[in-house]
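A.B. asks: Sequence first, then the predicted structure:
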Amino acid sequence: MEKDHPYFRRKTPEEILNELTESKKGKLKLYVGAAPGVGKSYKMLQDAVDLKHEGIDVVIGFIETHGRLETEAQIKELEQVPLKVITYKGKKFQELNVEEVIKRNPDIVIVDELAHTNISGSENEKRYMDISSILDAGINVLSAVNIQHIESVNDIVRQITGVKVRERIPDTFVQKAHEIQLIDIPPETLRKRLRDGKIYAPEKIEQSLSHFFTAANLSALRELALREIANDVDERIEQISGDMINGPFGVKEKILVCVQYGPTAEKLIRRGWRMAHRLKAELFILNVTSDNGEESAINEKKNKEWRMLAQQFNATMIVEEREGRKPAKVIVDVAKKFKVTQILLGQSARTRWEEIRKGSIVNMIMRETSNIDIHIVADGR
């Protein structure tokens, strides 16, 4: 019988309980694109109309058409839940009305602009948090986002486009999606749509063509989106296969990211998470503080940002005082304590002059450890 097969095992009570809890939640479908204007909202609405024709109760919780006629045409057949009006600094803003959506209790709700930051006074800071509440209520959600808004690729997008994307969503939220669909069109087709006025207002067209919407940028973003979705498919296949076998493959990897107060710390953390995610590894973030324990206001702000990233990436944040030890010794002690298998350091962990006077941190770590891989991440931003 199947249960007697050596590669199958009986699920624990905790696993069964988790599955029952998850089964009561709504399912999330994400439409992902390489850039604005590829047709995410249009396809999402098109699918919603088809579902309505099949007798499924579908409503709109929030949709942003950006004045695109094709998108607006899709809305007419669908019921819209009234938006929540919030007054802030004397002005009125419209936001997704989570309470009304849950009260309406449809089978599926459309919630566009996943990376949106809610206006001050909203119950949640971010729209993805609103969607989490709706999913917890057992309502399925269709939503859309561009690849540049995903936290872990933020540094890559900035390197490609020169633009720092401020509205970002945690990768852990994206992983909750039951299905991810890539909406893909060639860069030249997208540029033609822009020139034809189908994406932005006329006054924004020329600037967009010569800045964010260059052929090179769009090609690189498209490749990034294709790669991320391919990785997602691979992970889902692995997950399905993994459900049938007893335990994980190979040795459990543990990755330690060492950050200091500089401009590349967040980049290191994101790089570390991407490695940890690919390797199914635990992630640790280490900051070595000075002996006097005094922190400037800027450093305290940095620490808060690192802790927020650590929380997003399910990482363990470690703040370790030097206590008379050299930084390399602190790193070695922490690596041994947590049985780390890989260490990430920034290229600027020590200047060339400091290496001449005090020795290389990398060499010192290598002398004191064995079977630990050390990765040096370039500072280029």
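C.D. replies: Sure thing, it's come through.
A.B. asks: From here on, just use CA atoms for contacts and neighbour counts.
C.D. replies: OK.
A.B. asks: Which secondary structure elements does the lengthiest helix in the chain sit against?
C.D. replies: Of all segments of type helix in the chain, defined using DSSP state H, the longest is helix 215-242. With contacts taken as 3 or more C-alpha pairs under 8 Å, 6 or more residues apart in numbering; DSSP states H and E, helix 215-242 sits against strand 28-33, helix 154-161, strand 179-183, helix 187-195.
A.B. asks: May I see the buried residues of it?
C.D. replies: 215, 217-222, 224-226, 229, 232, 235, 242 (16 or more other C-alpha atoms under 10 Å).
A.B. asks: Check it against this one:
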Amino acid sequence: MQIYRRGKHKIFIGMSPGVGKTYRMLEEGHRLRAEGIDVVIGLLETHNRAETKAKAIGLEQVARKQITWQDTTLTEMDVPAILHRQPQLVLVDELAHTNIPSSEHEKRYQDVEQILVAGIDVYSTVNIQHLESLNDTVAQLTGIVVRERIPDRILETADEVVVVDVTPETLQERLRDGKIYAPEKIDSSLNNFFQRRNLAALRELALREVADNIEDTQQSKGDALVPATCNIHERVLVCISTYPNTVQLLRRGARVANYMHARFYVLYVNEPDRFLTKAESLHIATCERLCQEFGGEFIQVREYNIIKAIAQTAQQYRITQIVMGESQKSRWQIFWKGSLTQQILRLLKNVDIHIISTSRSADEERVKS
């Protein structure tokens, strides 16, 4: 019995229609065909764009399946025909598309999964706003609720994700030149979805999502070529203690994380033999609640050696920025033993440390170094 390997999936993702995802996919299809790979187009949406139509010439297209629904004949990708044809690579446009109700699968990404299971490689395209976990974020940024979505796992399990990127200004210029939509749609598009602020926000989401995807893939595979301390995404760790003024520190760290669009963590190191008073316990509980309100992750470690605990946590969570309060030691103690900051810097070579003054009011907080 012949056993098929699962096909490999490469996704071209962009911030919006018109960035060139389909064109880029077709370019790669031509390149691979020239190298002797058997490439077919499974589904292509040109939207009457002349450049896209021209780029498809020379690539075999599998005819679409005709489906009658509500007395209307429509077309969808013909998955059985693709499986029968057995190409090495199939190009599939608009991964988030919803199929006609009488189709075998509800969504096009499910069609793609069936093709991958058959051992056929797939190149596909999608826009960042179609990712399920970003649906609320996109609605808040643009005021538009995206109906067609794909599960995050589709992006996470892809063998390769390529961001096709242009500036918002370039995209608006393409729109004005009639390269994206028909002339009658240009003005309304510029005044709605294609506003510069919308495009800038979506572009940042796309770039950040792909950066996360690359970093997570490297981490899961233990990529020897990329150091464990090499991070694409910023991660902020706030080190708190039982001193009441560390609540200010936590808030300041949350602002730093927000400015950097970074993941946010709060660490409390609890010495195993130390008994916390009721006030101290309430303080730690308050810090944990605040951390969660800021969308962060609260970490509590039992360890005698505070420096060791901070260093190990920073390495485990791939921290890039550490936020700490001023040392409570006297200058004499610092002279003989060194400050906590100096000791951590010796252990963590690729981490920035922010020392925040918490001895004054929140309005008087300042970064010391």
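C.D. replies: Yes, it's here. Since this is a predicted model, take the numbers as computed values, not measurements.
A.B. asks: deepest of the helices and strands packed on helix 215-242 of the first structure, which one?
C.D. replies: Neighbour counts (mean count of other C-alpha atoms under 10 Å) averaged over each of those peak at strand 28-33, with a mean of 22.
A.B. asks: how far off helix 215-242 does that one point, in degrees?
C.D. replies: Strand 28-33 of the first structure runs at 150 degrees relative to helix 215-242, counting by axes from the mean of the first three to the mean of the last three C-alpha atoms, to 10 degrees.
A.B. asks: Now for residue 178 of the second structure, how many residues are close by?
C.D. replies: 15 (other C-alpha atoms under 10 Å).
A.B. asks: What residues does it make contact with?
C.D. replies: Listed by C-alpha atoms under 8 Å, 6 or more residues apart in numbering, the contact set of residue 178 of the second structure reads residue 186.
A.B. asks: Just tell me what it corresponds to in the first structure.
C.D. replies: Matched to the first structure by TM-score structural alignment, residue 178 of the second structure sits across from residue 197.
A.B. asks: Quickly find the element holding that match.
C.D. replies: For residue 197 of the first structure, there is no host helix or strand (DSSP states H and E).
A.B. asks: Likewise for residue 267 of the second structure?
C.D. replies: Using DSSP H and E, the element containing residue 267 of the second structure is strand 263-270.
A.B. asks: helices and strands around that strand, which ones?
C.D. replies: Short answer (3+ C-alpha pairs under 8 Å, 6+ apart): strand 263-270 of the second structure packs on strand 235-240, helix 246-260, helix 278-293, strand 297-302, helix 306-316.
A.B. asks: Would you reformat those as a markdown table and include mean neighbour count and distance to residue 52 of the second structure?
C.D. replies: Supplementary listing: these in a markdown table, determined by neighbours: other C-alpha atoms under 10 Å; distance: least, C-alpha to C-alpha, whole Å:
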| stretch | mean neighbour count | distance to residue 52 of the second structure |
| --- | --- | --- |
| strand 235-240 | 25 | 40 |
| helix 246-260 | 20 | 37 |
| helix 278-293 | 16 | 47 |
| strand 297-302 | 16 | 45 |
| helix 306-316 | 17 | 46 |
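A.B. asks: Save the ones you listed as JSON lines, and put in distance to residue 184 of the second structure too.
C.D. replies: Shown next, in JSON lines, are these (distance: least, C-alpha to C-alpha, whole Å):
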{"stretch": "strand 235-240", "distance to residue 184 of the second structure": "45"}
{"stretch": "helix 246-260", "distance to residue 184 of the second structure": "40"}
{"stretch": "helix 278-293", "distance to residue 184 of the second structure": "46"}
{"stretch": "strand 297-302", "distance to residue 184 of the second structure": "49"}
{"stretch": "helix 306-316", "distance to residue 184 of the second structure": "54"}
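A.B. asks: what's the closest non-adjacent residue to residue 332 of the first structure?
C.D. replies: Excluding the flanking residues, the one nearest residue 332 of the first structure by C-alpha to C-alpha, 6 or more residues apart in numbering is residue 365, at 6.1 Å.
A.B. asks: buried set for the helix or strand that contains the one you found?
C.D. replies: Here residue 365 of the first structure, judged by DSSP H and E, is contained in helix 361-368. Neighbour counts over helix 361-368 of the first structure (16+ other C-alpha under 10 Å) mark 361, 362, 364, 365, 366 as buried.
A.B. asks: if we can go back for a sec, right, so of the helices and strands packed on helix 215-242 of the first structure, which gets closest to residue 108 of the first structure?
C.D. replies: Taking C-alpha to C-alpha, strand 28-33 is the member of these nearest to residue 108 of the first structure, at 9.4 Å.
A.B. asks: If anything else comes up later, I'll come back, but that's it for now.
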